[in-house]
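Asks: Requesting a structural model of the entry that follows:
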Amino acid sequence: MEEKDGVIGALLDRRAAEEGLRRFGAEVDFRWETGSTNDDLKAAGKRRAFGHPVLLSVARQSAARGTRGRQWRRLGDALLFSLGLALPQFGHRAPGLISIAAGVAVVRVLRAAGFDAALKWPNDIWVSGGKAGGILSEIVRDAEGRGSVVVGVGLNVTLPADHAAVTTSGWRMSALAVGEKSPFENDPARRTAMLTDMAAAMLTAFRRAEDEGVETVLQDFPDADAFAGRSVFWQDAGSGMLAEGVDRGVDADGRLRVETEEGELLLGGGTSLVNAAGGWM
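Replies: Predicted structure coming up:
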């Protein structure tokens, strides 16, 4: 990737990112393109567990993945990065909380920047009522058994005004700017600040969960939750039928607590909330 005065490809300023993440001792790596930032950092974590956080961001990915191996679809400009770090202790006990803690952190940064953002359990970034991105957390171990976690974030920055894209669960796709120019156009400083703020917020959330307990994640989730106190729908694993309940937050394992007529149920991370009116598949 071409670099001049620390600005890479007129997209990101590596030196500014390094300065913004200095307090975490983080390493910053920007590239034009790779297959998957998560796969790159997972390979590094398998060779040797991370001793310090590593932030990897690219302009393009040729093999991006979402939950359950689904291909991540990019329809316009996007912010793409992964964060690799030593597996936090709470991640050993409750790996499902990693994506939730990261998602809440990303939502807070977006809201502070003026975007109408929320988190749809367990790992979808919601902007203006649609899916604008997602978070993929993956745990790996090196030959000595030391754990690392890689947290990938893909966020749509722009989408065309006439797009008709929907997710496999029937939700419409969204972005920071739909039918408008990128908020980062010709502004690598702003793009870098957004990326750095997200990474810093994620690392801060992980530290807080370590120091103060996972209750911090449980307490922070409702404010970010896109469907807090509202009815949600999912496909029942047993019957295959559409089931309904009211979103009541998450438990200490990151499962969604839903209130139904039969009592409270806990939905695991393999469950997807579907848009009952949106042609989910």
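Asks: Could you use CA atoms for every contact and neighbour count after this?
Replies: Will do.
Asks: how about the strands in the stretch 101-250 of the chain?
Replies: Taking DSSP state E, counting those that start in this stretch as the test, the strands found in the stretch 101-250 of the chain are 117-120, 124-127, 130-141, 147-156, 158-159, 177-178, 231-235, 242-250.
Asks: Using JSON lines, lay out the ones you listed together with mean neighbour count.
Replies: What follows is the strands of the stretch 101-250 of the chain, written out as JSON lines (neighbours: other C-alpha atoms under 10 Å):
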{"stretch": "strand 117-120", "mean neighbour count": "27"}
{"stretch": "strand 124-127", "mean neighbour count": "27"}
{"stretch": "strand 130-141", "mean neighbour count": "22"}
{"stretch": "strand 147-156", "mean neighbour count": "26"}
{"stretch": "strand 158-159", "mean neighbour count": "24"}
{"stretch": "strand 177-178", "mean neighbour count": "20"}
{"stretch": "strand 231-235", "mean neighbour count": "17"}
{"stretch": "strand 242-250", "mean neighbour count": "19"}
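Asks: one more, for comparison:
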Amino acid sequence: MGTDNIRMTETGDVRQQILEVLLKERDAFISGNELSQRTGVSRTAVWKHIKALETAGFRFASSTRVGYRLTEVPDLLFPALVAERVPAGQHIGRKVVWYSEVDSTNRVAADWVQENAPHGTVVTAETQTGGKGRRGRGWFSPAGGLWLSVIFRAPIPVRVAADLTLLTSVAVRRAIVQETGLPVQIKWPNDLLLHGKKICGILAEIRADGETLQHAVIGVGLNSNIPAAAFPHALTDYATSLAAYSDQPISNLQLAGRLFSELEQLFQGLILHGQGFGHVLDEWRAASATLGRRVRVQTPQGLVEGVATDINAGGILYVRQDNGLVVPIHSGDVLF
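Replies: Predicted coordinates for the structure are as follows:
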């Protein structure tokens, strides 16, 4: 990840503690001595942490006599900034680990699983050097996008584990529509499209113990603030970003806050009440970019071609072939 990689974690991190103090007293100057006392480090160490935060995009008014005052925050998912958007009692986003750069948030989240990170922990990064999609494909992940993974820990049956991806696609769409009003559609099984171009992919990696889910890492790669000119030529016909389409910047912080709220609602419904994908099936159908279209689906058993007619509460896609036979598809990649 490189020696200049910056990591921000929960309240035990000194920089996090400094930010929490300055955010709480945002209109006031806080002396270096007071920050030193609150964090338990020297004034010199406080100064070094302030400089590191400036490198990440924070801006401070400072004076040798009166201390520091926070004047500007970056649009990054720093734990202290996310905490302002996570209400009491919510699990998703309660603990956030932010990196300036990682290979893959899903991979790093898997490491945090081994460290017993709690349910709802979010691992996020400004950039990914080895972002991944389904079937091991690469994922273009420059600065400006929303790259994050959510750790899911709950005793749900393995048979409904696939609902996590489907519910996440609904949660992401809800958050985008609420924040931007853009006409986002869902492509089976796990992509979000904007006027036919991909803006988001979702990748869930699960581990089970018998018939019960042990944990899952649910990755979300959302092209939020990537300029149109930044996309490689090979992707310009297939991918876009929210900002490129709307011609205005999107607040990743606000978008993530809405996403965490929607995920909390849907995941809690699944955990506590067994309200899986079937609970939002009609909403998914209404937002579908797949149903009613002629498709080619690459499945483990081979290529299936026909018209996508429906999806059931288990997430199974039905394709009616030209001979009239309706084929249920449990997994695969849809090509229009």
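Asks: Need the TM-score between these chains.
Replies: Counting by TM-score structural alignment, normalised by the length of the first structure, the TM-score of this superposition works out to 0.80. Behind it: 260 aligned residues with a C-alpha RMSD of 2.9 Å.
Asks: In TSV: the strands of the stretch 101-250 of the first structure, plus distance to residue 6 of the first structure.
Replies: Supplementary listing: the strands of the stretch 101-250 of the first structure in TSV, determined by distance: least, C-alpha to C-alpha, whole Å:
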stretch	distance to residue 6 of the first structure
strand 117-120	31
strand 124-127	30
strand 130-141	28
strand 147-156	23
strand 158-159	25
strand 177-178	27
strand 231-235	46
strand 242-250	42
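Asks: Out of those, flag the one nearest residue 80 of the first structure.
Replies: Taking C-alpha to C-alpha, strand 147-156 is the member of those nearest to residue 80 of the first structure, at 4.8 Å.
Asks: and for the closest one, what span of the second structure is it aligned with?
Replies: Counterpart in the second structure of strand 147-156 of the first structure, with TM-score structural alignment as the criterion, is residues 214-223.
Asks: how about residue 112 of the second structure, what's its partner in the first structure?
Replies: That one, residue 112 of the second structure, aligns with residue 44 by TM-score structural alignment.
Asks: Where does the spatially closest residue to that match that is not a sequence neighbour sit, in terms of helix or strand?
Replies: Nearest in space to residue 44 of the first structure, with sequence neighbours left out and distances taken as C-alpha to C-alpha, 6 or more residues apart in numbering, is residue 50 at 8.0 Å. Element membership of residue 50 of the first structure, judged by DSSP states H and E, is empty: it is in no helix or strand.
Asks: Measure how buried residue 50 of the first structure is and give me the count.
Replies: Counted by other C-alpha atoms under 10 Å, the residues lying close to residue 50 of the first structure total 22.
Asks: ok, now residue 78 of the second structure?
Replies: Tallying neighbours of residue 78 of the second structure according to other C-alpha under 10 Å, which is how burial is gauged here, yields 24.
Asks: And what about the nearest residue to it once chain neighbours are set aside, helix, strand or coil?
Replies: The spatial neighbour of residue 78 of the second structure that comes closest, neighbours along the chain excluded (C-alpha to C-alpha, 6+ apart), is residue 98 at 5.9 Å. Classification of residue 98 of the second structure using DSSP: H, G, I helix; E, B strand; the rest coil returns strand.
Asks: Need the counterpart of residue 98 of the second structure in the first structure.
Replies: Using TM-score structural alignment, residue 98 of the second structure lines up with residue 30 in the first structure.
Asks: do residue 307 of the second structure as well
Replies: Counting by TM-score structural alignment, residue 307 of the second structure corresponds to residue 245 in the first structure.
Asks: now residue 267 of the second structure
Replies: Here residue 267 of the second structure is matched to residue 206 in the first structure, going by TM-score structural alignment.
Asks: what does residue 140 of the second structure align to in the first structure?
Replies: For residue 140 of the second structure, the aligned position in the first structure is occupied by residue 73, per TM-score structural alignment.
Asks: isn't the match of residue 307 of the second structure right next to residue 232, touching?
Replies: Yes. Under the criterion of C-alpha atoms under 8 Å, residue 245 of the first structure makes contact with residue 232 at 5.6 Å.
Asks: where along the first structure do the helices fall?
Replies: Using DSSP state H, the helices of the first structure run over 14-20, 37-47, 89-93, 96-112, 188-212, 215-224.
Asks: just these: most buried one?
Replies: The highest average neighbour count among the helices of the first structure, using mean count of other C-alpha atoms under 10 Å, belongs to helix 96-112 at a mean of 24.
Asks: what's next to it, contact-wise?
Replies: 91, 116-119, 121-125, 135-137, 151, 194, 197-198, 201-202, 205-206, 214, 217, 220-221, 224, 252-255, 269 (C-alpha atoms under 8 Å, 6 or more residues apart in numbering).
Asks: one more time with 7 Å, if that's ok
Replies: By C-alpha atoms under 7 Å, 6 or more residues apart in numbering, the surrounding residues in contact with helix 96-112 of the first structure are 91, 117-119, 122-123, 125, 135-137, 197-198, 201-202, 205, 217, 221, 224, 253-254, 269.
Asks: Likewise for stretch 146-155 of the second structure?
Replies: Residues lying outside stretch 146-155 of the second structure but in contact with it, judged by C-alpha under 7 Å, 6+ apart, are 105-106, 109, 119-125, 212-224, 252, 271.
Asks: ok, now stretch 153-161 of the first structure?
Replies: Under the criterion C-alpha under 7 Å, 6+ apart, residues 75-82, 132-136, 175-179, 182 lie in contact with stretch 153-161 of the first structure.
Asks: Now do it: distance to the chain's middle.
Replies: Distance of stretch 153-161 of the first structure from the chain centroid (C-alpha atoms, centre = their mean, to the nearest Å) equals 13 Å.
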